[in-house]
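Trainee: Dropping a prediction and its sequence here:
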Amino acid sequence: MDRRQLADFLRSRRERIAPADVGLPSGPRRRTPGLRREEVAQLAFISTEYYTRLEQARAPRPSREVLAQLARALRLSDAERDHLHHLAGTPPGPPPGPSREVRRSIVDLLHRLPHAAAIVISATFEIIAWNDLAAALMEDFSALPRRDRNLVRRAFLGPHRDGRRLYGVSDVTEFARHSAQRLRAAAARYPDDPELTGLVRELLAGSEEFARLWAAHDVTAAPTLRKTFDHPVVGPVTVDCDVLDIADRDQRVVIYTATPGSPSEEALRLLSVVGTQRLDVPG
């Protein structure tokens, strides 16, 4: 355990996080950049005294549980989490849960695709980034609570708005099977993630279809190359589906494009203008 390097690393990570980033007020008398020590301790569910000793290079070796809590509190990337473990003299285990941090370059890529609807999904099928056309084609994700942005939960448990299951996609049965298979593989990669195990428990309790698929223990899923969205404003929109894997984050970029010159391309162009407005709603 390199106490001095560990102390310096913790201090540097603490000072880069603004209070607003973790839902804390900035306050008029804040004299330190970033978070205070007691705020990190509170977020990590450890005592302020122990965290202070860590930053003073006087604490005993932290446990794996404490390191995991510090990594979450300080919003460490996977590489930073591994570095924290090495400094503490405890080799890192598997990541505690799927990454939800999307690289800035990937977010920029989504917005450089004005004629394509594009989303980024995590290993648990949570939509964690999107462009404007994807919101117009599917839903205004910014207006949804985080739990409702999970496509597996939406597919099996709803809500099914306007009687349409998962935006009225033509391959909803195949998607359900595909997502259950990929979720089972993710559960094996992240066995200690309480959010993932809670999602699986919720799906098993609420959907007989999911329970049947889960019991099959399948983990191989065929890619979907083409699907049709039943949009409430512009009608059917048939798109090609291309998926780019972001291996280091265990994420995928899904890009929906229409055949040039097709009615679906015209529909996407209309949606790019309409955005998330509902022209079928009076007033």
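Mentor: Noted; the coordinates are in hand. Numbering: from 1, shown residues only.
Trainee: C-alpha only now, for contacts and for neighbours.
Mentor: Noted.
Trainee: residue ranges for the helices of the chain, please.
Mentor: Remark: helices assigned in the chain by DSSP state H are 3-15, 37-44, 48-55, 64-73, 78-87, 104-111, 132-137, 151-157, 172-189, 194-206, 208-215, 263-274.
Trainee: what's the nearest residue to Thr276 if we skip its chain neighbours?
Mentor: Ala136 (4.6 Å; C-alpha to C-alpha, 6 or more residues apart in numbering).
Trainee: one more structure, for comparison:
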Amino acid sequence: MNRQETAAFLRSRRARVQPADVGLQAGTRRRTPGLRREEVARLAGMSVDYYIRLEQGRGPRPSRQILSALARALRLSDDERSHLFNLAGEQLGPPPGPPQEVPAGILHLLERLDDTPAYVLDAKYDVLAWNDMAAALIVDFSKIPSGERNLVRAFFLYPAACPIEDEDEYGKFAQQSVADLRAASGRYPHDPGIKALVGELKDKSEPFRRLWDRHQIEVRRGSTKRMRHPVVGGLEVFCDVLVVPDRDQKVVLYTAAPGTPSHEALKLLRVIGTQDLTPR
């Protein structure tokens, strides 16, 4: 273990993380940027004295559990997490599961996209964040229990609710999403959430089971989709996927060519929002 390099790395990363990044109030008495040592210790679930000794390069060799806790507390990227393990002389195993924390910059982006439906997915297709336009176009995710906000699960268990209209596009999304989920299961082989999701879908959906057994691997990218909305009708939209690499997350955005009926439909959707205007 390189104690001095590990200590310097921890100090530099602590200075980079802002209180708001981890849900803490900044207060008015901070003289230096970043988190305090006691805040990192609390977030990582260890004693303040132990963390101080690590930062001073005189602590014992940290365990894998301690290193993982520090990586979470300091919001390390995958590359930074790997570097920390290497400095501590530990072999880095597979990450425990898909990261759930959406970077603050991505959340701000969703807020600013007030005319573009957008949401954030983790590696197993859990919806982590969304904007008002996504709620208006697809579904108001706030009304769905957090444990059930999974697009693959909804797609295969509730196919009638899927807004994709074209049969070929429907089949293509089914194939791509299952192949993408299988790739995620390889990156996170011990994640109980992915295991539970795959087990449930194999048990309840014959189409999913058939696609899963193909063992195809594919990362989902952008495409054009034809969708039907109960109020504004049919839309043809570009579905672009932006990758957040250090979180293994995707930002999915829906746009339409200016001047087209679909573009006008999205503008109307921005006005009516999630109001229930369907006929009674």
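Mentor: Okay, I see it. Please read these numbers as outputs of a predicted model, since none were measured by experiment.
Trainee: Can you calculate the TM-score here?
Mentor: The TM-score (TM-score structural alignment, normalised by the length of structure 2) is 0.74; 276 aligned residues with a C-alpha RMSD of 4.1 Å.
Trainee: circling back to that earlier point, columns mean neighbour count on top of the helices of structure 1, output as JSON lines?
Mentor: Shown next, in JSON lines, are these (neighbours: other C-alpha atoms under 10 Å):
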{"stretch": "helix 3-15", "mean neighbour count": "17"}
{"stretch": "helix 37-44", "mean neighbour count": "18"}
{"stretch": "helix 48-55", "mean neighbour count": "17"}
{"stretch": "helix 64-73", "mean neighbour count": "18"}
{"stretch": "helix 78-87", "mean neighbour count": "18"}
{"stretch": "helix 104-111", "mean neighbour count": "14"}
{"stretch": "helix 132-137", "mean neighbour count": "24"}
{"stretch": "helix 151-157", "mean neighbour count": "20"}
{"stretch": "helix 172-189", "mean neighbour count": "18"}
{"stretch": "helix 194-206", "mean neighbour count": "15"}
{"stretch": "helix 208-215", "mean neighbour count": "16"}
{"stretch": "helix 263-274", "mean neighbour count": "18"}
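Trainee: what's the closest of those to Asp250 of structure 1?
Mentor: Ranking those by distance to Asp250 of structure 1, with C-alpha to C-alpha as the measure, places helix 172-189 first at 9.3 Å.
Trainee: distance from the closest one to structure 2 after superposition?
Mentor: Helix 172-189 of structure 1 differs from its equivalent in structure 2 by a mean of 1.6 Å after superposition (mean C-alpha distance after the TM-score superposition for structure 1).
Trainee: equivalent range in structure 2 for that helix?
Mentor: Matched against structure 2 by TM-score structural alignment, helix 172-189 of structure 1 falls on residues 170-187.
Trainee: surely Leu10 of structure 2 meets Glu55?
Mentor: Yes: counting by C-alpha atoms under 8 Å, Leu10 of structure 2 sits close enough to Glu55 to count as a contact (6.3 Å).
Trainee: Give me the nearest residue to Asp203 of structure 2, chain neighbours excluded.
Mentor: Arg209 is the one closest to Asp203 of structure 2 (C-alpha to C-alpha, 6+ apart), at 7.7 Å.
Trainee: Please list all residues in contact with the counterpart of that neighbour in structure 1.
Mentor: Aligning on TM-score structural alignment places Arg209 of structure 2 opposite Ala211 in structure 1. Counting by C-alpha atoms under 8 Å, 6 or more residues apart in numbering, Ala211 of structure 1 touches Leu203, Leu204, Ala205.
Trainee: Okay, Ala211 of structure 1 and Ala258 of structure 1: tell me how far apart.
Mentor: Distance, Ala211 of structure 1 to Ala258 of structure 1, using C-alpha to C-alpha, to the nearest Å: 34 Å.
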